[in-house]
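Peer 1: Just the structure for this:
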Amino acid sequence: MTDTRQLRARYRRILRFAARYMVLEWWFELVLPRFGLERVAARRRLVRAARIARSFHGLAVDLGGLMIKVGQFMSSRLDVLPSEITRELEGLQDEVPAVDFTLIRESVERELGMPLERAYEYFDPTPVAAASFGQVHRARLIANDAVDVGFSAVVVKVQRPGIADIITVDLAALRRVASWLNRVRFISRRVDLPALLEEFAIISLREIDYLNEGSNAERFAENFVDDPRIDAPEVVWERSTRRILTLADATAIKINDHAKLVAAGIDPAEVADELSRAMFEQLFMHRFFHADPHPGNIFVTPADPDRADQSTPEWTLTFIDFGMMGDVPENLSRGLQRLIIAAAARDAPGLVASVRDMGILLRSAESAPLERALGELFDRFGGMGFSELQQVDPQEFRAFGNEFSEVVRTMPFQLPENFLLIIRAISVTSGVASDLNSSYNVWTAIEPFAARLARDEGGGTVKELAKQALSSAGLILRLPQQLESVATLMQRGQLAVETPGADKRLRMIELLVRRLISAVLFTALLIGGILVRDTDPTIGLVLIIGSALPLAHVLFAGVVNRNRLF
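Peer 2: Presented below is the predicted three-dimensional model:
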């Protein structure tokens, strides 16, 4: 059990860190613009963001526990954070020292209810790997257990002592911070922070349930039971609990170790193809997938050259670490299908509508800017194949990408967790495969699965595309009549144009004028008080104190009225 005083100190330290940088950003983003210093505030905005990320990196490494997971999690939330932050966080690893072996021994013996020597014939005191939630040790089963399961070499994943208490405290602190930030209208309109935190909490709590991880490993293995190329380590349930997980030792050649692959007579390009096939089969066929397929979690295991059955493959891909797994639910699968249909039809409004239906775009979003940006994207690049895109001037790509990113960044996007895990799995897989084979193309790899899905749908996709085409044709046929109606209304002087943006700007101008008057009063009272303080201290003090009232109006009236405007 972690010391209560240490937990309280940890809680306060997290809150102090958050409060410090919230006040700093409040000063730059709210106070300085009140005095017409928007450019000063904006000039180093990205530099400040990167500095905050670096400071959080230091805090996470120092505290360990959930804070490291927060950094790793947020580094993949490109829908929420700018790249200046994610770039600083993406290198954050489990940079924590190993737990003293005495504590590991105590934990294992307490969980298994027996001395370590009775549970394992051998247990290596030096960990293979140490992470924020646990660490892994090599071990060897006693003879009787080895006979029962069919192997003796195992790895034992041991949860860090007190990590459950640490996670509870960290989540409490993060919920407090999220509630602070959620009161800021600008943030709450763009990100549902409490919901984001709860999805993160669910993922983290699942990761420290090793029985859940063991079940995931068995489910994964069952999905590939007829595939001799894909494997997962067997779970030793007799030596596993919620805090201890014992697995067959599957250590082999790391998938990104080119030299060892070639030395073993294994073609890295072939490994890339098999990895890609395995991942897309998980996503499209099983709808249950490994969400963290980085090189440390996948081994290439050469077959025994003296094996009796020479028909078995010469090597297998062995996945490990099933704490972070993802499901593709039916509703998300349907949403993805609608999104693909809209993209195929180059229907920007339809694509935005499908994104909104999946919860990726918050309901409060004004979709017109995104629709225009997508329309420009379809018009410029929509008809190009991969080879044609490679011929486009890189500067044009860069210019369009910057413009499109600016539009997307202002939109209140928030990816559902399952969707985020899908993107993560595909991007990590693509990166590993590209490293193994420089000519790897993720779109070429996905085509067979897309075609197979279309066949399995029984023509449903074709029907949707036909429906989309008929809808577009109907719009084209109705367009001349609609233009004629608009012209008639203009001639009659009955054409009304709604301009909610203009009304909002007029109200903002009115508020700015009022606050400008308050700023002038503040300046006059303050300077007047300073000037007369030497001759009449009482009146000078009254004037200086009185200047606080118009100053308060300048600083805070905008916050109150902004909530009304938005």
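
Peer 1: For the rest of this, base every contact and every neighbour count on C-alpha atoms.
Peer 2: Noted.

Peer 1: Relative to residue 70, how far out is the one residue sitting closest to the centre of the chain?
Peer 2: Central residue of the chain (CA atoms, centre = their mean): residue 77, 3.0 Å from the mean position. Remark: distance between residue 77 and residue 70 (CA to CA, to the nearest Å) = 11 Å.

Peer 1: now swap in residue 117 and tell me
Peer 2: Counting by CA to CA, the gap from residue 117 to residue 70 is 37 Å.

Peer 1: Would you do the same for the sequence below? I want to compare the two.
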Amino acid sequence: MIRTIRNLARLIVIMRTLGRHDALFPHELRDVAPGVASFARLISAKNVSGRPGQRLAAALRDLGPSFIKLGQILSTRSDLVGEAIAADLAELQDKLPPFPAEEARRIIETELGRPIDELYESFDEKPIAAASIAQVHFAIIAKRPDGADPRGDYARGHDGRGEPNDPRSREVAVKVLRPGIELAFRRDLDLFRWLSELALTVQPRLKRLRPGEVVQIFADTVRMEMDLRMEASAASELADNFRGDDAFNVPRVDWDRTSQRVLTLERIRGIKVDEVDRIRAAGFDPDDVLAQASSSFFNQVFRDGFFHADLHPGNLFVNESGNIAPVDFGIMGRLDRATRYYLADMLLGFLNGDYRRVAEVHFQAGYVPAHQNIENFTQACRAIGEPLLNKPLHEISIGRLLAQLLAVTEQFEMETQPQLLLLQKSMLTAEGVGRALNPDINMWELARPLIEDWMRENRGPEARVVDELEGVMNALRTLPRVVKATETAANMIVEGGIRLHSETVREILDGTVRRRQRMMWSMWLATMAVLALLVLAVG
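Peer 2: This next block holds a predicted model:
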């Protein structure tokens, strides 16, 4: 009862805020929830300017940190809110008033167990940025009393060598979680879960929108972001993936000054990637920057399967060496090898006009259920791909293509693929950066040599043979366990562990032997076939 009263009171505030911004969308709710639509019309303000997505973003901004973060999550779910609203929510910036510097100092000292004057030689009182979960201060690392370099592992660059003579390498950015943010999010998460349960009770047809799943994704994302050690780990992993690649400079982590609520990173000095005039004035060619951004994004997605999922211009800089430098590693995406293969085959099928292959890839990956009609799905893929064939390459958006594909596949009972939704949003953001640098160049065309090399190495005949051989070897490795388990079960039956009729025991044992023989022959034939293919491919 207390939970219901508390959430109802909060809900009244939410409805008033949404109504003030005309963000309740009574027309859209008319078919799925007529009663709610009527109420929405009564409390919605009139003559509010802006697109629906812009009005919703403004309302979420007024409602505070949890709702800002929810809006950012919804921006990755164009399948739920539509492409137009998702695009507007993607512009949602979580700039909020900062909390006092005294509070930031207290959190840092409590978390790291030392006075701030020992931790940092200087600490800027004024934060450089204040977001929904944390704010950032610039600082300089304190000198150690013994005169040794205080940076330790932090001082090592991408090549592992120290930089003791670079004074600016001691400049850092300190990220501090907002005080009480965990409690605030916990309360709002309870409200979101309550609302999702209430929505399904009042209107079961909303089940297709999976509101509970959206809330859970939101909860998982927030939990990761509120442990800054996880962000530090993501930055460290991304830096390792680009070790030796000067074109993509990930800031180094100072682990000695990092904890759950405090993150200390190398300070990045540079120009926002969309400030083209400043980039030129600094002596750098925007086309070179675009090429670096294109190759680094491709390498993150296809080579490593680990990508920065929030690369908007505010998180991407051109540093003093003319290289790309990312910041803010709270939202990262992962793609396993099977998903990367699916993406490569799917994109290649679209670009070659082979829509049957695109359909087959979806069925082989298990994204579209086997009972669906592959011919109908091929036709749907053609409807997406044909409009692209006559367009100039720089007008083709791979991110939009993927968004349209995800929207169509829902009609064929394709289950939601969160990793693809996050990737699609990231692709659109990356393409926006590319257009800002040069609207006449397609970033995917710049990455074509990398794509071709990767496809040849990972999707060519030799690679397919190796994959098949790996599959057979994995099966062979599990075979002894299967045989042992079969023998154990047979012994239990014979020794009376399970009481069965003697004829039944004989049938089971005979069947077990036959299955084992068939398995051995199958493994042997498969191995010989794969080895033969390997010899042919290599020869």
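
Peer 1: quick one on the thing from earlier: more crowded one of residue 117 and residue 70 of structure 1?
Peer 2: The residue with more neighbours, out of residue 117 of structure 1 and residue 70, is residue 70; 21 against 12, by other CA atoms under 10 Å.

Peer 1: what helix or strand does that one sit in?
Peer 2: helix 66-75 (DSSP states H and E).

Peer 1: Who are the packing partners of that helix?
Peer 2: Judged by 3 or more CA pairs under 8 Å, 6 or more residues apart in numbering; DSSP states H and E, helix 66-75 of structure 1 is in contact with helix 45-63, helix 83-89, helix 163-182, helix 193-207.

Peer 1: And that helix against structure 2, how far off on average?
Peer 2: Following the fit onto structure 2, the mean deviation recorded for helix 66-75 of structure 1 is 1.2 Å by mean CA distance after the TM-score superposition for structure 1.

Peer 1: Okay, angle between that helix and helix 45-63 too, please.
Peer 2: Orientation check (axes from the mean of the first three to the mean of the last three CA atoms, to 10 degrees): helix 66-75 of structure 1 against helix 45-63 gives 150 degrees.

Peer 1: what residues does helix 66-75 of structure 1 touch?
Peer 2: 56-57, 59-61, 81, 85-90, 92-94, 132-133, 166-167, 170, 200, 204 (CA atoms under 8 Å, 6 or more residues apart in numbering).

Peer 1: Could you identify which of the helices and strands packed on helix 66-75 of structure 1 is most buried?
Peer 2: Comparing these by mean neighbour count (mean count of other CA atoms under 10 Å), helix 83-89 comes out on top with a mean of 20.

Peer 1: what's the mean deviation for that helix versus structure 2?
Peer 2: Helix 83-89 of structure 1 sits 3.9 Å off on average (mean CA distance after the TM-score superposition for structure 1).

Peer 1: who does that helix touch, helix- and strand-wise?
Peer 2: Against helix 83-89 of structure 1 (3+ CA pairs under 8 Å, 6+ apart) you get helix 45-63, helix 66-75.

Peer 1: ok so, going back, between the helices and strands packed on helix 66-75 of structure 1, which one is closest to residue 433 of structure 1.
Peer 2: Residue 433 of structure 1 lies closest to helix 83-89 among these, at 21.8 Å (CA to CA).
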